[in-house]
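**Q** dropping a prediction and its sequence here:
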Amino acid sequence: MDASVLSVTPETMRSGAAAAVRMLKMLANEDRLLLLCQLSQGESCVSDLEAALGIRQPTLSQQLAVLRSEELVSTRRDGKNIYYAIARPDVLRLLQTLHELHCPAASG
């Protein structure tokens, strides 16, 4: 086992575990995961997200609000449109890992 893992205190592990659980709860909803995967490609407005993912607007707005409240996405207003983007590099890193594990490149 890596020596750096052994030097982690139980309090640090508990704090890290709590943060991991919060993140995994966010990703455990299919609509939220789809939204984050789409946003990992770049910022999008609600109408673009709705068209790309086929998630109806009320559900889309509800799930975006959850992601905003957990500070996983950020917003930018441009006129009447609100654009959403991934707010944290750790979210992108986790999405990349999930993509590598569960969305293998098409063979060809």
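**A** Thanks, I have it.
**Q** please make it C-alpha for all contacts and neighbour counts, starting now.
**A** OK.
**Q** hmm, residue 52 and residue 34 touching each other?
**A** No - look at residue 34 against residue 52 with Cα atoms under 8 Å: they stay out of range, at 10.0 Å.
**Q** what's the closest non-adjacent residue to residue 95?
**A** residue 37 (6.7 Å; Cα to Cα, 6 or more residues apart in numbering).
**Q** and here is the other one:
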Amino acid sequence: MPRVTALSPVDQATAVADVASLDVARLRAAACDATTLLRALANEDRLLILCQLTQGELSVGELETQLDIRQPTLSQQLAVLRTESLVTTRRDGKRIYYSVADGAVLAVLACLYDQFCPKS
């Protein structure tokens, strides 16, 4: 876990001033977006799917093989990710390919990887 350090009185005053000047409506919208992402990441299967998709677009069959998640569960979790606009799809014939929809999602996943995944 990252180490937390105390703020100096000057830094505390600056932080308070910054918070006071925030546009609450924009902050609320951003908080809504963040909680949507965090809720999706709180499910192990969805987190694994998104982590795998950071490597590039994959079909349902490829995800099933790589993650060892059964197709019904995989489809259910992909539907949640689609509903929350966290993944995009591309159809090629009968196959549907999935990819991460947003750079912000990739950034959060990279941070989680750095904190929780073993270094080789």
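**A** Yep, that arrived. Everything numeric in this text was worked out from a predicted model, so none of it was measured.
**Q** quantify their similarity with the TM-score.
**A** The TM-score (TM-score structural alignment, normalised by the length of the first structure) is 0.89; 106 aligned residues with a Cα RMSD of 1.6 Å.
**Q** looking at residue 34 and residue 52 of the first structure, which is more packed in?
**A** Set residue 34 of the first structure next to residue 52 and count neighbours by other Cα atoms under 10 Å: residue 34 wins out with 16 against 13.
**Q** give the contact list for the more buried one.
**A** residue 53 (Cα atoms under 8 Å, 6 or more residues apart in numbering).
**Q** map it across to the second structure for me.
**A** Alignment note: residue 34 of the first structure maps to residue 48 in the second structure; criterion TM-score structural alignment.
**Q** could you list the buried residues of the helix or strand that contains that match?
**A** Assigning secondary structure by DSSP states H and E places residue 48 of the second structure in helix 44-53. Neighbour counts over helix 44-53 of the second structure (16 or more other Cα atoms under 10 Å) mark 45-47, 49-53 as buried.
**Q** first-to-last residue distance for stretch 59-76 of the second structure?
**A** 15 Å (Cα to Cα, to the nearest Å).
**Q** which part of the first structure matches stretch 57-70 of the second structure?
**A** With TM-score structural alignment as the criterion, stretch 57-70 of the second structure aligns to 43-56.
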